[in-house]
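# A predicted structure for the sequence below; I have some questions about it.
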Amino acid sequence: MKVSLIGRTTAVLALGALTLTACGGGGTLTGAGASSQEAAMTAWTNGASENADVEVRYSPDGSGAGREAFLAGGADFAGSDAIMSDDEYESSQEICGPDGAFHVPAYISPIAVAFNLPGVDHVNMNAETIAKVFNGEITTWDDPEIAQQNPDADLPDTNITVVHRSDESGTTENFTEYLHAAAGDVWTDEASESWPVSGQENAQGTSGVVSTVSGTEGAITYADASAVEEGGDLGTVSVGVGGEYVDLSAEAAATAVEASTVIEGRSDAEMAMELARDTEESGAYPIVLVSYHIYCNEYQDQDTADAAKAFGLYVVSEDGQNTAADAAGSAPLSESLRSQAEESINGITAAE
């Protein structure tokens, strides 16, 4: 059974009044992981230095690499667009104490389906059509299935070039999770951090796929919306949900997240979510990325525990979330999520 994100006791709400000074702060912290968070992380590290007295060094090497570094003891926290597997959680108990590690949602953003088609800014596609484009079944922009959903668009016969991540990526896992849930008859592969279709173009990292598509007429990819906006001239797909097409936006992403549930079977601090990718709720954009910060429940020394707590509380604070929104266009956490995140972070302890 899953537990609703809204269903914790009202006592949690009292934690919203806690300030960063409650946990001490100070010190340094190392992190690694999701490149989707890069713009937000730059803003957070600057803000944490000024407001929480913590110096943070973060390497945007990808979600898989970040979790690997964290579990190997090479990073104090990980940024990840994908949830730890059960095996990874068990491994975390070796470095994080008997309760292991836990996830806190830090960054909520739509994943853009972005394309390079001069003169075309928006295209409507339902889930099945998106899946057929990315598995190679639909190969030209004027395909009848695309044209039928875009009667007013002047679509050329340009070939479609699919560009995917070459590295293990939480963005890939989120996108393929959507494809499998919303278009399972077409996209039969399970969700994965590694792209399952061979023979297509690929590039390293979020910036890599955006750059490749920007330089390739007819190309299409999936990437964090903030990177697509920074890329400039790429068009975006409005996604079919129920009887409408929903444009990507922070608000539409937040609407999708509110219908999510928390996974069970881990520590009480756990906030990793299962998202309703096949939702038909009006105004919800289901290709959404919830990127986490992964912390230890128990660190080996008090200084690291204090630094993790101070940085974590700054990130989920109203100021931290608004700072990320300004820098990266992400959706700030709701008051309910913020209160739950503060409770989880405030539970961080030290072994000594």
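All right, it came through fine. Numbers count the residues shown, from 1 in each chain.
# use CA for all of it now, contacts and neighbours both
OK.
# mind listing what's buried in stretch 298-313?
Neighbour counts over stretch 298-313 (16 or more other C-alpha atoms under 10 Å) mark 298-299, 303-313 as buried.
# One more: stretch 207-221?
Counting neighbours by 16+ other C-alpha under 10 Å, stretch 207-221 gives 207-210, 212-214, 217-221 as buried.
# First-to-last residue distance for that stretch?
Terminal residues of stretch 207-221 are spaced 11 Å apart (C-alpha to C-alpha, to the nearest Å).
# what does that stretch rub up against?
Contacts to stretch 207-221, defined as C-alpha atoms under 8 Å, 6 or more residues apart in numbering, come from residues 113-118, 141, 158-165, 202-203, 222-223, 227-228, 231, 233-234.
# Apply the buried test to those and list what passes.
Buried subset of those (neighbour count, 16+ other C-alpha under 10 Å): 113-117, 141, 160-165, 202-203, 222-223, 227-228, 233-234.
# Among these, which ones are in strands?
113-115, 161-165, 202-203, 222-223 (DSSP state E).
# and the strand or helix carrying residue 66, what other elements does it pack with?
Using DSSP states H and E, residue 66 sits within helix 63-71. With contacts taken as 3 or more C-alpha pairs under 8 Å, 6 or more residues apart in numbering; DSSP states H and E, helix 63-71 sits against strand 28-33, strand 77-80, helix 86-96.
# just so I know, which of these lies nearest residue 348?
helix 86-96 (10.0 Å; C-alpha to C-alpha).
# Can you show me the helices along the stretch 251-352 of the chain?
For the stretch 251-352 of the chain, the helices defined by DSSP state H, counting those that start in this stretch cover 302-316, 318-328, 335-346.
# okay if I get the ones you listed as CSV plus distance to residue 27?
Putting those into CSV (distance: least, C-alpha to C-alpha, whole Å) gives the following:
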stretch, distance to residue 27
helix 302-316, 6
helix 318-328, 19
helix 335-346, 17
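# who wins for proximity to residue 269 among these?
Of all the helices of the stretch 251-352 of the chain, helix 335-346 sits nearest to residue 269, with 4.6 Å by C-alpha to C-alpha.
# also this one, for the comparison:
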Amino acid sequence: MNRSILRRAALPAALALSFGLAACSGSNEATTGSGSDESSTSSSLSGSLNGAGASTQTVAQQTWAAGFQGTNPDVQLNYDPVGSGGGREQFLSGAVPFAGSDAFLDDEELAQAQERCVGGNAMDLPTYVSPIAIAFNLPGVETLNLSPATVASIFTGTITTWNDPAIVAENAGVTLPATAITPVHRSDDSGTTENFTEYLHAAAPDVWTAEADGAWPLTGGEAAQGTSGVVQALQGGEGTIGYADESQIAPTELGTVSVKVGEAYVGPTAEAAAAVVDASTEVEGRPEGDIAIELDRTTTAAGAYPVVLVSYSIVCSAYEDAAQGELVKAYMEYVISEEGQNAAAEAAGSAPISEDLRTQITASLDRIGA
């Protein structure tokens, strides 16, 4: 089974603190004032709730934490953007009660989760949908049209200069320099990398022959740690090209690629990312309450942008500490609420989940403590 969507990411702890989200440390215990109200707006909730995982969710987690704590001032929320792999490891070991991950749990991890979830099971809940921007640094050029094969050829090192005939042919009227191309990839095991390489393998299999992987599978190019490292590398070198969550590219002056979908070129917008998710299906054979999505990377649907990630919140259906489970449930109810999703969309440029998906996730959350 292709895990499709997702895997790992990382930001420095200092950046997490600058966002106001304390690094995940200390106790994960949670308590409630009355223990009777499970809604995300209950002022009776109190205690601390620690999560860890995908750096792609950093801005969204900051936004969700602020909104949730606004109506639950006695709850302290901490999210450590250690990367998807690190988040899953901390969740499975019991170090944190929830994780953010750009990859849903695989079969081995699901088996480990049965012990961690005290007789229940882990549930992958798709709470964050965002385009992955293919970004470049070419002064004076704001956007480029590129087919999947051209993108793959750039990252395999077959195309080495910006005025290569293949790039020129897709960008009539754009003056392209003979500047050398420097592809930038993640040095850490990354969900963004897994999503990006899955897209390349699915959409340009003749050029990109490597399977999807969270670890960059090729030699050459420039490696950078975490989402922030990739953005810094792109900004620091003329002729660079890389990939990162669009929310991290939008505030910069970097150019972005519109990829060829069918006969049109589509840019990395929230609406275009949502269109791909709507056209995709769920993975079969998953545990009850789990919602893992198999993305259609080769879609030709009008307006769809297939270089997308669906990032999950991973929770248990049962917790040894009932109060902790109550906090997890209440926070996730806020995360998927219309208010929470719209707040993240405004702050991070993500695509709000559909009403149908919200209903599905709500049913999953109702399993916690049932």
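That came through, no problem. Please read these numbers as outputs of a predicted model, since none were measured by experiment.
# Mind checking the helices of the stretch 251-352 of structure 1 for the one nearest to residue 194 of structure 1?
Smallest distance to residue 194 of structure 1 across the helices of the stretch 251-352 of structure 1 (C-alpha to C-alpha): 24.9 Å, for helix 318-328.
# Going by neighbour count, list what's buried in the closest one.
In terms of neighbour count (16+ other C-alpha under 10 Å), helix 318-328 of structure 1 has its buried residues at 318, 320-325, 327-328.
# which residues of structure 2 does it align to?
The aligned range for helix 318-328 of structure 1 in structure 2 is 338-348, by TM-score structural alignment.
# do the same with stretch 151-165 of structure 1
Counting by TM-score structural alignment, stretch 151-165 of structure 1 corresponds to 172-186 in structure 2.
# Other residues contacting that stretch?
With C-alpha under 8 Å, 6+ apart as the criterion, stretch 172-186 of structure 2 contacts 141, 154-155, 157, 159-164, 168, 193, 215-216, 221-227, 230, 233-234, 239-243.
# how far does that stretch sit from the chain's center?
Relative to its chain's centre, stretch 172-186 of structure 2 lies at 26 Å (C-alpha atoms, centre = their mean, to the nearest Å).
# Once you drop chain neighbours, what's closest to residue 302 of structure 1?
Leaving aside its sequence neighbours, residue 302 of structure 1 sits nearest to residue 350 (C-alpha to C-alpha, 6 or more residues apart in numbering; 5.0 Å).
# neighbours around the one you found, how many?
By other C-alpha atoms under 10 Å, 17 other residues sit near residue 350 of structure 1.
# Likewise for residue 112 of structure 2?
Using other C-alpha under 10 Å, residue 112 of structure 2 is surrounded by 15 other residues.
# In contact with it, which residues?
By C-alpha under 8 Å, 6+ apart, the contact set of residue 112 of structure 2 is residue 92.
# Read off where the helix holding residue 66 of structure 1 ends up in structure 2.
Mapped onto structure 2 using TM-score structural alignment, helix 63-71 of structure 1 spans residues 84-92.
# rewinding a little: spit out the contact partners of the residue nearest to residue 302 of structure 1.
298-302, 305.
# Now with 10 Å, please.
Applying C-alpha atoms under 10 Å, 6 or more residues apart in numbering to residue 350 of structure 1 gives the contacts 96-97, 296-306.
# ditto for residue 335 of structure 2
The neighbours of residue 335 of structure 2, taking C-alpha under 10 Å, 6+ apart as the test, are 40, 60-61, 63-65, 67-68, 127-128, 313, 329, 341-344.
# at 7 Å what do you get?
For residue 335 of structure 2, the contact set (C-alpha atoms under 7 Å, 6 or more residues apart in numbering) comprises 64, 341.
# do residue 295 of structure 1 as well
With contacts defined as C-alpha under 7 Å, 6+ apart, residue 295 of structure 1 is in contact with 77, 101-103.
# what about it, distance to residue 133 of structure 1?
From residue 295 of structure 1 across to residue 133 of structure 1, the span is 37 Å (C-alpha to C-alpha).
# cool, residue 93 of structure 1 as well?
Taken as C-alpha to C-alpha, the span from residue 93 of structure 1 to residue 133 of structure 1 is 41 Å.
# Next: residue 65 of structure 1.
Residue 65 of structure 1 sits at a distance of 28 Å from residue 133 of structure 1 (criterion: C-alpha to C-alpha).
# show me the residues around the counterpart of residue 29 of structure 1 in structure 2 that make contact.
Residue pairing (TM-score structural alignment): residue 29 of structure 1 is matched to residue 49 of structure 2. Counting by C-alpha under 7 Å, 6+ apart, residue 49 of structure 2 touches 28, 30, 76-78.
# swap in residue 327 of structure 1?
Contact partners of residue 327 of structure 1, counting by C-alpha under 7 Å, 6+ apart, are 39-40, 43.
# and what of residue 146 of structure 1?
residue 125.
# For it, pull up the helix or strand it's in.
Using DSSP H and E, residue 146 of structure 1 sits in helix 144-149.
# Check which residues of that helix are buried.
For helix 144-149 of structure 1, a neighbour-count test (16+ other C-alpha under 10 Å) marks 146-147, 149 as buried.
# List the buried residues of stretch 111-131 of structure 1.
Residues of stretch 111-131 of structure 1 classed as buried: 111-117, 120, 122-131 (neighbour count, 16+ other C-alpha under 10 Å).
# Where in structure 2 does it fall?
Mapping stretch 111-131 of structure 1 onto structure 2 (TM-score structural alignment) gives residues 132-152.
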